[in-house]
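Chemist: Build me a model from this:
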Amino acid sequence: MSDEMGSVPPEAQQQGYQQVPPPPQYIPPAQASGLSDTAAGALAYITIIPAILFLLIDPYKDKPFVKFHSIQCLGLAICGFCLGVIAVIPILGWIIYIVGMLTMLVVWIICILKASQGGAFKLPVIGKFASEQSGYAA
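Modeler: This next block holds a predicted model:
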């Protein structure tokens, strides 16, 4: 009989028993490093910084889902910038700015929710461009 460490007691050694190695321990599989595609796609919409980083950093730059959401986020940011430029026009520009920003807020929330669920909310012009550039068929 052997103890927990796999060594053989002296009386067993005298009878010719050999030392038995301890049983192999269970080693859990290695965890995948990095973010899931859905988490990266949703994070791309937070600001333009993660969107740009996901377009530059491996392995995200090679994933069509993440690339699509990153490009679409950048398109939304450009639209927000254009609305800001329009806001310098008195009265009519202010109205367009307020309505446009409220619309962008709703679209932004929908995009984050869809990306976190593994889908995509394809915007009319920006989404088509992002789909062509990323290779993601939304």
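
Chemist: Could you use CA atoms for every contact and neighbour count after this?
Modeler: Fine.

Chemist: mind listing what the residue at minimal distance from the centre of the chain touches?
Modeler: Geometric centre of the chain, nearest residue: Ala40, 1.3 Å, by CA atoms, centre = their mean. Shown in contact with Ala40 (CA atoms under 8 Å, 6 or more residues apart in numbering): 54, 60, 66.

Chemist: Could you also give me the structure for this second sequence? I'd like to compare it with the first:
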Amino acid sequence: MEKNDLKVNTAGLQDNKTIAIIAYITWIGLLVAFIMNKDKQDPFVKFHIRQNLGLFVIGILSGLLNFIPSVGAMIIYVVFAILFVLWIIGLLGAFSGKTNPIPVVGPMFQDWFKGI
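Modeler: As a prediction, this is how the structure comes out:
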């Protein structure tokens, strides 16, 4: 009987990992993960939703740098490369089932979006 309980817990963890991974797949995945976690309110999923939401917001705001002539485009490439690396780190954290914040900006995202 204990084995069945363990399988249910493992299945629940796997489901939460799946929702956390979905959160990292474009803004549509972020929205889907938010809706899927609305009733569950799982802290693991909420953590990864906040992490990717922060990356998404920084990406949108950095797009405004495009209005700076010549230098803006170069800065955008650097910022997007850094965001891509941070996105990979967050996605790997969701795959591994860990709640390690993304380096440098991750703790800020947890604070900024704590209402989620």
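
Chemist: TM-score for the pair, please.
Modeler: Here the TM-score for the pair of chains, by TM-score structural alignment, normalised by the length of the second structure, is 0.73; 107 aligned residues with a CA RMSD of 2.9 Å.

Chemist: hang on, the earlier thing: just give me the match in the second structure for the residue nearest to the centre of the first structure.
Modeler: By TM-score structural alignment, Ala40 of the first structure lines up with Ile19 in the second structure.

Chemist: To which secondary structure element is its match assigned?
Modeler: Take DSSP states H and E as the rule and Ile19 of the second structure turns out to sit in helix 2-23.

Chemist: Also Ile71 of the first structure?
Modeler: Remark: Ile71 of the first structure resides in helix 64-86, with elements defined by DSSP H and E.

Chemist: so what secondary structure elements neighbour that helix?
Modeler: helix 37-43, helix 48-56, helix 92-116, helix 126-134 (3 or more CA pairs under 8 Å, 6 or more residues apart in numbering; DSSP states H and E).

Chemist: Can you tell me which of these is most buried?
Modeler: Compared across those, helix 37-43 shows the largest average neighbour count, a mean of 23 (mean count of other CA atoms under 10 Å).

Chemist: With the second structure overlaid, report how far it is off on average.
Modeler: Following the fit onto the second structure, the mean deviation recorded for helix 37-43 of the first structure is 1.4 Å by mean CA distance after the TM-score superposition for the first structure.

Chemist: what's the nearest residue to Phe44 of the second structure if we skip its chain neighbours?
Modeler: Nearest residue to Phe44 of the second structure, sequence neighbours excluded (CA to CA, 6 or more residues apart in numbering): Thr99, at 6.7 Å.

Chemist: What's that neighbour aligned with over in the first structure?
Modeler: Using TM-score structural alignment, Thr99 of the second structure lines up with Ala120 in the first structure.

Chemist: For its match, give its distance to Ile98 of the first structure.
Modeler: Applying CA to CA, to the nearest Å, the value for Ala120 of the first structure to Ile98 of the first structure is 26 Å.

Chemist: Which position in the second structure pairs with Ile71 of the first structure?
Modeler: Ile71 of the first structure maps onto Arg50 in the second structure, by TM-score structural alignment.
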